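Novice: can you look at this prediction? I've put the sequence above it.
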Amino acid sequence: MTQTISPSQLKNMLSDGEELALIDVREQGVFGQGHLLLASCLPLSHLEMRIADLVPWMRTRVVLLDGGDGEALTETAGERLTRWGYGNVALLAGGLAAWRDAGYEVFSGVNVPSKAFGEYVEHAYDTPRLTAGELKSRRDAGEDIVVLDSRPFAEFHRMSIPGGIDAPGAELVYRAHDMAPAPDTPIVVNCAGRTRSIIGAQSLINAGFPNPIAALENGTMGWHLAGFNVARGATAVAALPSTAGLEHARTAATRVAERFGVERVSAETLAEWRHDGDAYSLFLLDVRSPGEFALGHLPGSRNAPGGQLVQGTDEFIAVRHARIVLIDDTEVRAVMTASWLIQMGWHDVHVLAGGLNDLDLTSEPHTPLIYGEPWPNLIEPADLNTVLDDGSVSVIDLDTSLIYRDGHIPGARWAVRSRLQTQIDDLPASQTIVVTSGDGRLAALAAGEIAVLRPDSAVLVLKGGTQAWKTQGLALETGLTHPLGPNDDVQYKPYDREGGVEAAMQDYLQWEVALVEQIARDGNLTFRRYD
């Protein structure tokens, strides 16, 4: 039986300087309603698929928790981790409820350490900001202002400031010089809300850009709330730097590395660290864009675009006090990302010296180690389509509620894997149950559980998942039409909501601003200031 620890024991572990992975195994939407500050959300539903990336060293101390209100998620998770070889696993007795009852802080939302850090940076460095009204008035008056959007392209494409150019996170210092070569051209950095706007603007300031720099206060949400139209479907992307732009970026990165004490590690030393893989947690993160990563990367590395790594560190690294090596081709993006992780309180951060030059690369996609046995019985999309309407088949879709809402197999019931034991009772009796998910991997892991719960039904996995169904141009149904339970599996952003969007935006922005004070009360996370 997995050992348990008390809230006070966990509180001490959080400050002892040793490696610790604090894993909340509830679904993200429930996690977002209340959780511990330094917990990473890894739902039981996805444990087999993500634990190896988030906790690569099997001797890391792992503490699991759930809500504590009669849930048994941690017991299942603990048994699985032990079976897979994790040797130092404990459960938080009483879960979140016991932590709250002990008088400790409980946080709402997701990516809280990163969001709070953005607010801290604005206060600590007095990052200049511009309101939506000020930006629009100045542009309407004909002023040449370059607006750089610091989000990934998909977010930018969905909703952006008119005339904006996409330059996600760490790409800003790398690419911005060519976007605004005249030193008197103002640059305004935006995101959807606050964090990436602030970090992006301060990155340019830290890098020594001579331009007037400002963060767009409250990002696209602030623009929308001010009554201005956002652009949809924008495609403008900051180009790779010219020779002059790259020289400028490298000079800037050198300045930043010196100021924030960014350490470099040689390829030879990194090879030794990797050989010592049974001594500590080591994360190899390539901070370039996904497209660049796909063309060639260091074997064993994962893609973690710099801006997103700072924005949601807990989604890439679940182990406090782990060793982190950041990689890119020119060092610029790795240095900028490292400078922020250091200020966030990560102490063992390094940049691969010389980048990827003269190293053997691979274009093979990163394939995470997945535990568990995939269900072997498959059905082709075309074959499912022929029997979909005859009443002999029930389809269970285990994708997120948001993806299901945007388009799913007609008649498919939406469910959450970790809740199948109760949700499957509402599934119609069928001779055959077909399980699907995005690419089919989650469905293949869950199908065996469904077979146990429904022993009288044949259970099949849709080959290639719902993506294969869509690729073949088969019919789709939209909306949350057939849920088997509440859609609290993921955190809905304000603009994901079907109503009350403006109120949700206001609440979100107020929540971000209040985080710094709450983190100070918690006492388990200290940011570092460099004057």
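Specialist: Looks like it arrived, so ask away.
Novice: could you use CA atoms for every contact and neighbour count after this?
Specialist: OK.
Novice: which residues touch the helix ranked longest in the chain?
Specialist: Identified as the longest helix of the chain according to DSSP state H is helix 501-522. Helix 501-522 is contacted from outside by 37, 104-105, 112, 115-117, 119-120, 193-194, 218, 221, 225, 494-495, 525, using C-alpha atoms under 8 Å, 6 or more residues apart in numbering.
Novice: for the stretch 101-250 of the chain, what spans make up the helices?
Specialist: 112-125, 132-140, 153-158, 171-179, 195-206, 219-225, 243-260 (DSSP state H, counting those that start in this stretch).
Novice: tell me which of those helices sits most buried.
Specialist: helix 195-206 (a mean of 26; mean count of other C-alpha atoms under 10 Å).
Novice: in the strand or helix carrying Glu449, what counts as buried?
Specialist: Here Glu449, judged by DSSP states H and E, is contained in helix 441-453. Residues of helix 441-453 classed as buried under the neighbour-count rule (16 or more other C-alpha atoms under 10 Å) are Arg441, Leu442, Ala443, Ala444, Leu445, Ala446, Ala447, Gly448, Glu449, Ile450, Ala451.
Novice: got the contact list for Ile23?
Specialist: Ala39, Ser40, Cys41, Leu42, Val62, Val63, Leu64, Leu65, Ala318.
Novice: try it against this one:
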Amino acid sequence: MTRRIDAGTLKRWIGDGRELAILDAREEGEFGRAHLFWAVPCPLSRAELAAPALLPRRGTRVCAVDGGEGHAERLAALLEGMGCTDVSVLEGGAPAWKAAGHVLFSGVNVPSKAFGEWVEHHYGTPSVDAAELQAMREAGADLVILDSRPMDEFHRMSIPGGIDVPGGELAYRIDALAPRRETTVVVNCAGRTRSILGAESLRQAGIPNRVIALRNGTMGWELAGFRCAAGETATYPAGIPTAADAARARAGRFADRHGVQAIDHAGLERLRAEPRTLYLLDVRAPAEYAAGHLPGALSAPGGQLVQATDRWVAVRGARIVLCDGAAYGQPDGTRARMAGGWLRQLGGWEVFVLEGEGGAAGSHAGTGDDPPLAAGDAIAPEAAARLLEAGGAAVVDIRRSLDFREAQIPGSLWGIRTRLDALRGRLAGAAEVVVVAPGPALGLLAARELSGLTGAVVRVLAGGMPAWRKLGLPVLADRHNPPDADCADVYLRPYDRNEGIEEAMREYLSWEIDLVNEVARDGDARFGTAATGGAQAGGGHAGGARDGAGAATAS
């Protein structure tokens, strides 16, 4: 029987220095309403796939939590079934944590977002608001606007004239993007975290340019009455930068200040042999990872890794090995060192960068996605379309609600995989059911559950929605299906909502700014304390003096 612990015990565990993972079994939208600071979402609907990556060592101490609904017990049973040997459940879940006098946090990626606010206060990251940036643009100032988000977010909306340079690439590629030291570099994201971390990465790297963050990002831009661009694709020059060696030297100084350690491939194998949790994360761009990567390495693009660390790293006290091009014999090392320096300050993990010959020979191509479906479990898009046209089947889509809104097969039903019994009545009488899933593994799990619920023949759409769309088969977009209130699987960003978008933007930005105070009240984060050497007071960084009186801006 799974051990149950109280809030006081878990609070002591958080501070005892031993390995600990706190996994929250609720869906992301539910998790985002109120959760523990160091809790990591592991929703039941995809826990079979998420948990093995979050817990690479099965002996890690784990506490499963929820909102008091009983989901934690189900997650604990799943974890024990996959071989975890030290699993507990927080008695009473998040409500009991609050009743014991401890702090609960709303939102997602909270440790990373709180860390971004700490960085701004600690290092005095300079910023400008939307009106100031627009005035600079109208005056013809020598500036470049760099958007630190991934291309899909940039493509959806961006600051006019911006260039997409995801945060992990900034320090690596800045010499080509701002070759003149007189050029002011403005870094933005949708809100605050990636703007601050991107700008401060360049400042910590010590580039000669003036670097500033766009305060409140695209949200602040729109709230100021300016219009974002849509559909833009401008990005950095492909390939290895000509100034890669200079970028690496700058990043090396930053990493050294914060205790990041370099290891070779033999060192990696020694770490793997030790009884400690070890994450191997490839911080290069996704396309580079897909072209070839080390066995066991997960794709974690550097900027996203720092902005959403809990997506990849669940275990407090773990070791993290980061690899970029230097692990494959290329002139790199910048991206891993910059990400490593920030991770050291964020969570105090032991962080290593992998480099030297030995990686290319064992590299794997591809993204690490699920293997293909067996013939009997799958249905081709053409066959599914004929079946639907004949009226002989129902379609159940278990992708993210936001993805379903953007593209859905006409007449299909959306549902959360582990809560498909809610669709039972609407599926009554269906002889066959087609499952649309984000990948084969989740599709198969849903198919088995639906088969038990309905007695129908259930098959997974081969290739999912991309294969359906590639053939030009009918697709609908419906922003209101499912409605906001039903999107329990995602934490809706302000611009994902159908109502109150401007109010939600203002609330989000206020929430993010106040995180520093909430973290202090909680007491479980010690940002910056793991760093060794270097300046630990605001302003003690390369290039700090050049920003003058405008350096400390807390918006």
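Specialist: Thanks, I have it. Since the model is a prediction, treat every value here as computed from it, not as a measurement.
Novice: report the TM-score for the pair.
Specialist: With the length set by TM-score structural alignment, normalised by the length of the first structure, the two chains reach a TM-score of 0.94; 523 aligned residues with a C-alpha RMSD of 2.1 Å.
Novice: format the buried residues of helix 441-453 of the first structure as a markdown table; extra columns: distance to Leu378 of the first structure.
Specialist: Formatted as a markdown table, the buried residues of helix 441-453 of the first structure follow (distance: C-alpha to C-alpha, whole Å):
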| residue | distance to Leu378 of the first structure |
| --- | --- |
| Arg441 | 12 |
| Leu442 | 13 |
| Ala443 | 11 |
| Ala444 | 9 |
| Leu445 | 12 |
| Ala446 | 13 |
| Ala447 | 10 |
| Gly448 | 12 |
| Glu449 | 15 |
| Ile450 | 14 |
| Ala451 | 13 |
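Novice: return the member of the residues you listed nearest to Gly32 of the first structure.
Specialist: Taking C-alpha to C-alpha as the measure, Gly32 of the first structure lies nearest Leu442 of the buried residues of helix 441-453 of the first structure, at 22.1 Å.
Novice: what lines up with the closest one in the second structure?
Specialist: By TM-score structural alignment, Leu442 of the first structure lines up with Leu442 in the second structure.
Novice: how about its match: what's its closest non-neighbour residue?
Specialist: The shortest distance from Leu442 of the second structure to any non-neighbouring residue, by C-alpha to C-alpha, 6 or more residues apart in numbering, is to Arg46 (7.0 Å).
Novice: can you tell me the SS state at that neighbour?
Specialist: helix (DSSP: H, G, I helix; E, B strand; the rest coil).
Novice: then Val335 of the first structure?
Specialist: Look at Val335 of the first structure: counting by three-state DSSP, its state is helix.
Novice: aligned partner of it in the second structure?
Specialist: Under TM-score structural alignment, Val335 of the first structure pairs with Arg337 in the second structure.
Novice: right, and that match touches Gln261 too?
Specialist: No: using C-alpha atoms under 8 Å, Arg337 of the second structure is not in contact with Gln261; the gap is 9.0 Å.
Novice: touching, Pro410 of the first structure and Ala475? I think so.
Specialist: Yes: taking contacts as C-alpha under 8 Å, Pro410 of the first structure lies within contact range of Ala475: 7.0 Å.
Novice: of these two, which one has the most company?
Specialist: Remark: of Pro410 of the first structure and Ala475, Pro410 carries more neighbours, 17 against 12, as counted by other C-alpha atoms under 10 Å.
Novice: now the more buried one: how far from Leu388 of the first structure?
Specialist: 8 Å (C-alpha to C-alpha, to the nearest Å).
Novice: before we move on, what about Ala451 of the first structure?
Specialist: In terms of C-alpha to C-alpha, Ala451 of the first structure sits 20 Å off from Leu388 of the first structure.
Novice: same thing with Val325 of the first structure?
Specialist: Counting by C-alpha to C-alpha - Val325 of the first structure and Leu388 of the first structure are separated by 49 Å.
Novice: show me what contacts the residue nearest in space to the middle of the first structure?
Specialist: Note on the first structure: the residue nearest the mean C-alpha position is Glu315, at 4.3 Å, using C-alpha atoms, centre = their mean. Taking C-alpha under 8 Å, 6+ apart, we find Glu315 of the first structure in contact with Ser40, Cys41, Leu54, Asn111, Leu309.
Novice: how far out from the middle of the chain is stretch 465-485 of the first structure?
Specialist: 24 Å (C-alpha atoms, centre = their mean, to the nearest Å).
Novice: same check, this time on stretch 481-492 of the second structure
Specialist: Remark: stretch 481-492 of the second structure is offset 19 Å from the chain centroid, using C-alpha atoms, centre = their mean.
Novice: try stretch 343-358 of the second structure
Specialist: Centre-to-centre, stretch 343-358 of the second structure and its host chain are 18 Å apart (C-alpha atoms, centre = their mean).
Novice: the more surrounded of Val325 and Leu388 of the first structure?
Specialist: Counting neighbours by other C-alpha under 10 Å for Val325 of the first structure and for Leu388 shows that Val325 has the greater number, 22 against 17.
Novice: Met49 of the first structure contacts Leu369, doesn't it?
Specialist: Yes: Met49 of the first structure is within contact range of Leu369, at 7.0 Å (criterion: C-alpha under 8 Å).
Novice: out of these two, which sits in the busier spot?
Specialist: With neighbours defined as other C-alpha under 10 Å, Met49 of the first structure and Leu369 compare such that Met49 has more, 20 against 12.
Novice: what about that one, which SS state?
Specialist: Per three-state DSSP, Met49 of the first structure ends up helix.
Novice: find the nearest non-adjacent residue to it, please.
Specialist: In space, Met49 of the first structure is closest to Ile370, 4.8 Å off (C-alpha to C-alpha, 6+ apart).
Novice: count the residues that sit near the one you found.
Specialist: 17.
Novice: quick check: the gap between it and Leu453 of the first structure.
Specialist: According to C-alpha to C-alpha, Ile370 of the first structure and Leu453 of the first structure sit 23 Å apart.
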